[in-house]
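> A structural model of the following input is requested.
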Amino acid sequence: MLPARSQLSDHEVMNQPPGRGDADLWASDPALSGMAVAMGGDAGLLAARGAALGTAAMRAAGREAMRVLPELRLFDAGGRRLDEVIFHPAYHRMMAEGLGAGYAALPWEGAPGGHVSHAALVYLHNQVEPGSCCPMTMTYAAVPALAASEALAAEWRPKLMARDYDPAVAPLAQKRGATLGMAMTEKQGGSDVRANATRAVPEGGAYRLYGHKWFCSAPMSDGFLTLAQAPEGLTCFLVPRWLEGARNAIALQRLKDKLGNRANASSEIEYHGALAYRLGDEGQGVRTIIEMVHHTRLDTAVAPAGLMRAALAEAHHWVAHRSAFQRRLIDQPLMQAVLADLALDWEAATALALRVAQAFDGSAPEDRAFARLAVALAKFLSNKICPPLVAEAMEVMGGMGYVEDTAMPWLYREAPLNGIWEGSGNVICLDILRTVAREPAAAEAVMAELLAAKGADRRYDAALKAHLGRWPGLPPEPEARWFAESLATLLAASVLLRHAPGAVSDGYCAGRLAREGGRVAGSVKGLDTAALVARIGG
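Purely as a prediction, here's the structure:
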C-alpha cells in the first residue's frame, strides 16, 4: 500500500536555476560572432551550426558520449583478433555532425575564410563534446601533410574531405569518407620523437613496421601518420588500418584511462609487421609530419577558448537565476567583478585564436610566417589561463559546480588537455625561442602585428616598450616562459585593441598589462563590469 501523499518527500524547489534548454551558441556569443566575421569566416554556416549544436538534445548527446566510455574488444567469440573499439551511438552522432559540417574539409575546399570557419567549429564543438574533436582535428591536419606524396594524396585526400562520416570496418576503397589519426609517442621519448625505436623494414614498394606506440589517438581511424626508423633515419609513414581482405597487423594493447577527453579512445598499440607507405623521404620524418603538427596546434589554441566560453556560460546562467542575501547573484558587485575579470581571458583567447586562423588562410609569405610563431604563442597563453578560469567558474556555482549534474566537472577535467597535446608548455616555449632565432620573418611578422596597435592605448605602449627593453634579443632559456607569456599577452592585446569593443580592450589593457590589484580573479579595478558580463550572456 502506498503511503499517503503527505508522507512522501514533496518539497517545493525554490531558488534553483531552470534548465538551460536550447541555447544558440552563435547568437549568444558576441566574442565569437564578431571576430569570426571580422576574420572572414562563413557567418551563415556558423550561425546554423551554433544553433544546432546548442540544442538541449545535442548537448545531452555530448554528455552521453562522455558517460558511456569506449569499449576495447580484442577478440571475437571464436577467439579471432578484432582489435576494435566500440563507441556509444552518441559519439558517432557527434562525429557525423562535425565532419558533415566540414570540420575537416572546410580549409581545403577553396572557399574564403576556410580556416577561420574551421576554427569556429572547433570552438563550438568543444563546448558540447571535446573527445570527438580529436579524430576530426587530426583528419583536418593530415591533409596538408599528404602533399609529401602525390600518390597517397590522390588516394586519401578525397575521402578525408568527403564530409561523410563512415565508421564501417572496411578498407579505404570501400569507404564513403575516412579519418586519419596519429601515432608518434613512444615510452622512452615522449616529445623527443627522434628517440623513437619503431623499425621500418622495406618490402617491395612499401615497408613493414615493428614496434610499440605509447599513445595512439583515435585508434579506429582509417589510417595513421606515424614515425619509424628506416634505413636512412626517422621517417614518416601512412599506416592503413584496414587492408583488402585482411586487417593490418596493428594490435591494440589497452585504452588509456584518462582524466578527461574520455569519449576519445586513446590507446597503446603495437606494430607486428604492419604494412606502411612512406610519406616523404627517408630520414625526413620530423620535417614531413611537422605540417600536421602545425595545423593541430591551431586547434589546440582554439579549443581552450571554447572550453572557457562553455564554463562562463554555465556560470552566467547560474548567477542570473540564483539569489543570495535578497539579491540575484549577478546583481552583486563582487560577483560582477569576478565574472568580468574572467571574461577578459575568454575574449582574448577567442580573438587571438581567430586572428591566427586568419593567418592560416592567408597566401602571402608574411601570413605563413606570422602563423608559424603566433600559433605557438596562442596555444601557450590560452592553455595556461584555461584551467584556472574553469576552476573559478566552478566556484561561482558553489557546491553544484562540483556535481556531475552540471557541466563543470567535465569542463574542469578537460581544461588541461590542450596544454599537453602537441607540445606541453616547455616544449612550446623552446619552439618559440627557436622560431625567433631561426626564422626572422616570423619574428618580424609578429612585431608588425604588435606595432599595428601602437598608439591605441598608453598602457599597451608602455608594456610593449618594457617587453622590448627587457628582451632586446633572445631571452635566456630559464626566462622562456616569461618571454612567451609577455609576448602572447601583448599579441592578444593588439588584436583586441583593433577588433574588440572598447570595454573589452580597455579592460584587458588594465587587467593584464597594467594590472593594479591581486592575482586572483576579481582583483582588478576600473573594469566596465556591466558591459563585460553582458557579453557572457549574449
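> okay, CA-based contacts and neighbour counts for the rest of this
Will do.
> so who does residue 251 touch?
By C-alpha atoms under 8 Å, 6 or more residues apart in numbering, residue 251 lies in contact with 83, 269, 270, 271, 272.
> residues near residue 371, how many?
26 (other C-alpha atoms under 10 Å).
> just checking, what packs against the helix or strand harbouring it?
Using DSSP states H and E, residue 371 maps to helix 365-396. When contacts are defined as 3 or more C-alpha pairs under 8 Å, 6 or more residues apart in numbering; DSSP states H and E, helix 365-396 packs onto helix 285-321, helix 333-361, helix 408-414, helix 417-420, helix 425-438, helix 440-451, helix 480-499.
> can I get these in JSON lines with mean neighbour count and distance to residue 162?
Formatted as JSON lines, the helices and strands packed on helix 365-396 follow (neighbours: other C-alpha atoms under 10 Å; distance: least, C-alpha to C-alpha, whole Å):
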{"stretch": "helix 285-321", "mean neighbour count": "24", "distance to residue 162": "19"}
{"stretch": "helix 333-361", "mean neighbour count": "25", "distance to residue 162": "20"}
{"stretch": "helix 408-414", "mean neighbour count": "22", "distance to residue 162": "29"}
{"stretch": "helix 417-420", "mean neighbour count": "20", "distance to residue 162": "27"}
{"stretch": "helix 425-438", "mean neighbour count": "18", "distance to residue 162": "33"}
{"stretch": "helix 440-451", "mean neighbour count": "17", "distance to residue 162": "34"}
{"stretch": "helix 480-499", "mean neighbour count": "22", "distance to residue 162": "34"}
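> quick one more, to check against the first:
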Amino acid sequence: MISTHEVENQAPPREGIDEFGANLPLAEAVARWGRAGRAVVGERADASGGGHGASGQLPLHEVGTLVGSAAFQRDAERANTHQPVLHSHDRWGNRVDEVEYDDAYHRIIAAAVAAGAHTSAAADPRPGANVDRAAAFFLFAQVEPGHACPVSMTHAAVPTLALAASGLRDEWMPRLLSRDYDPELGGADGKRSALVGMAMTEKQGGSDVRANTTRAVPTGVDDARGREFALTGHKWFCSAPMSDAFLVLAQAPGGLSCFFVPRVLPDGSRNVFRIQRLKDKLGNRSNASSEIELDGTTAWLVGEEGRGVATIVQMVTRTRLDCVIGSAAGMRQSVAEAAWHVRHRSAFGSLLVDQPAMTAVVADLALESEAATLTAMRLARAYDDDANGSEQAFRRLATAVSKYWVCKRGPGHAYEALECLGGNGYTEAFPLARRYREQPLLAIWEGSGNVIALDVLRVLAREPEAFETFFDRVGAASGESAAFDTALAESTALVRELAAADAPTAAARARELTERLALVLQGALMLEHAPGPVADAFVRTRLGAEGGRQYGVLPRGVDTAVILARA
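Below you'll find the model as predicted:
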C-alpha cells in the first residue's frame, strides 16, 4: 500500500520553552534595570529570585516557562476562537449586563494577575519594580495579547485612584493590588480583588474627549468616598466591560471631570451599567470592547472637578507605556516564530536559515524587535522614581515618541514575519495570523498617530525641559557612530526649527519630528546596550542611508550570525 500522507520537512511545535531565558535582549534589560539580582541572565533561582518576592511576583523564568508551555498556547488559541459573549438579560428578563468568557481566558488572566503583571510595581515600589512588572506583562502579552487590556488598565489606574477621597481609595486600592482573580462581580465585602477599565470615548468626539456629552449631576452626598454624582450618557468604546470598576469622563457643572464607576454598589446592588453591544473587531478577539449606556449611574469624583483630563492622564500615560511593551512583545513573538521556522524548514537543498536572502530578513526583523524591547524596558525604568524630576521629564517625551513609532512598526513587522512561514503563516492554525490582526490595535489605542505627534508638539511648546532632558539622555551615545551623530544633529535642528514655526507648519511636520526622535532614542539605546555588531547594523539601517525600505535589505558587512544568535 502506498502512503500519501507522510508529514516531513515541517517545523516541530514551538513549545516547552522558557520564553524569558530564550529572549536575551529582555533578560539583559531586566538584569540591567530591574530589581538588583532579581533575574540575572541564566539564573533560575537564587536567594532573591528563586521564590515569590515581597510583591508576590513570580520569578520571570517561571513566567517564561508558563507562557512557553503547550497548555498556555492552547489556552491562548482557545480564548481567541471562543470569543466573549454578551448576556444583557437573564432568562427571566432581568437586566444583568454580563460578558461570558471561555475558561481559557480566565486561566490566562488569573495567571497574569498572580504573577503581578498588573500592579506589582505599585505593591512593592522599589527601584526596578516597573521593569520587573513590564517584563512579566511582556511575556504574557507575547503569547496572548487580548487579556493584556484589563491587566494594563488596572496597572495604570493605580496613580489615578490615588487622587480619590480616602474612603474610596482605602476601599478599592487593596483590591487592585491583590494577586487574586475572581471573574464574578461582587461588592467590597464579597470580593477581595478587582480589575479596572476605562470609558472615555464617545461617538461624536472620538479622541476629542472635551466634546463628550455624558452628564454628571451632583447627588448632594459627600462622605468618605468623596462627592457622589449621577452619570447619564453613552460611551462608544468601553474597554473590558467585565471589569469591576471604571474610570469615566463626564461633564460636571465645573467642567469635564473624572469619575470612578463601580459595577456593584457598596450595598451589594448592581449599578446602572448597560452594555449595549460588543464591538466586532479586526483582532483582539479574546478581549471584549463595548458600547455602554449610563442612566443615573452612581459615580464618585476623582481629582478636581473640571480637571478630568489632567486626572485621567495619569492612567493614559501608563497605558501608553504598555502599548509600547505590548507591541514589543508582539514583535518578539513574530521573530521567535519566524526564526524557529527557518531553522527547521528546508527548501532548495538547505535550511531556510542558511539561505542569505532569508537570513537577512530574519536578522532585520530581530534588529527591530531588540530595539523595541530595549526601548520598552528603558521607559519602564523611567517610571520607577516619581520623585525624580529628570526621569519624569524624560519619560514625558520618550513615552509619546516611542508609543508612536514602536506601535506603528508592529503591523509591518508582523506581516514580514508571517511571510517567513509561507502559506502556514497565513493560516489561523499558526499564531502569526492572529498577531498580524492584533498589532494595529496598539497604534490606535491611547492615541493614534496624529494624536501622539501633536502631543509631542504640545510638549515642545509647554515643557521644553522634557526635550532638554531627552537630548541629554540620548546624547550620551555621541561619538560611537557617525550615522547616529548626524541623525542627532538633524533632530536637534528640526526641534529648533519647529519651535519657531507657526502652528500649521509645525503640525504638518509633527510626524517627521516624532519619528526622528524615536529613532534617535532607539539608536542611542542600541549603541549603549546592544552588542557592537547588532548596534552597528541597527544604526546603519535605521539612521543611516544604507538600509532598504523593506525588511531584509541590509548593508554589506552586517554580522547576521550574531544577530540571529540572539533571536
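> which part of the second structure lines up with the helix holding residue 371 of the first structure?
With TM-score structural alignment applied, helix 365-396 of the first structure matches the range 389-420 in the second structure.
> that stretch vs the first structure - mean distance after superposition?
Comparison of stretch 389-420 of the second structure with the first structure after fitting gives an average deviation of 0.8 Å (mean C-alpha distance after the TM-score superposition for the first structure).
> buried residues, that stretch. List them.
390-418, 420 (16 or more other C-alpha atoms under 10 Å).
> got it, and stretch 163-175 of the second structure?
Here stretch 163-175 of the second structure shows 163, 164, 165, 168, 169, 172, 173, 175 as buried, counting by 16+ other C-alpha under 10 Å.
> which one in the first structure is aligned with the last one?
The one in question is residue 175 of the second structure. Alignment note: residue 175 of the second structure maps to residue 159 in the first structure; criterion TM-score structural alignment.
> contacting residues around stretch 54-73 of the first structure?
By C-alpha under 8 Å, 6+ apart, the list of residues contacting stretch 54-73 of the first structure reads 20-25, 52-53, 82-91, 93-94, 128-129, 131, 254-255, 261-265.
> buried ones from these, can you make that a ChimeraX selection?
Only the buried entries of these go into this ChimeraX selection, using 16+ other C-alpha under 10 Å:
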select :23,24,25,52,53,83,84,85,87,88,90,91,93,94,128,129,131,254,255,261,262,263,264,265
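> just checking, which of the contacts of stretch 54-73 of the first structure belong to strands?
The strands, defined by DSSP state E, take in 82, 83, 84, 85, 86, 254, 255 from the contacts of stretch 54-73 of the first structure.
> quick one: what helix or strand has the residue nearest to the third one when sequence neighbours are not counted in it?
Okay, so that is residue 84 of the first structure. If the residues on either side of it in the chain are set aside, residue 84 of the first structure comes closest to residue 73, at 5.4 Å by C-alpha to C-alpha, 6 or more residues apart in numbering. Under the criterion of DSSP H and E, residue 73 of the first structure resides in strand 71-75.
> can you list the buried residues in that strand?
72, 74.
> again with stretch 477-497 of the second structure
Taking 16+ other C-alpha under 10 Å as the basis for neighbour counts, the residues of stretch 477-497 of the second structure that come out buried are 477, 481, 483, 484, 485, 487, 488, 491, 492, 494, 495.
> does the last one fall in a helix, a strand, or a coil region?
So that's residue 495 of the second structure. For residue 495 of the second structure, the secondary-structure state derived from DSSP: H, G, I helix; E, B strand; the rest coil is helix.
> how much space is there between whatever residue of the first structure lines up with residue 141 of the second structure and residue 304 of the first structure?
Alignment note (TM-score structural alignment): residue 141 of the second structure maps to residue 126 of the first structure. Here the criterion is C-alpha to C-alpha, to the nearest Å. By it, residue 126 of the first structure lies 8 Å from residue 304 of the first structure.
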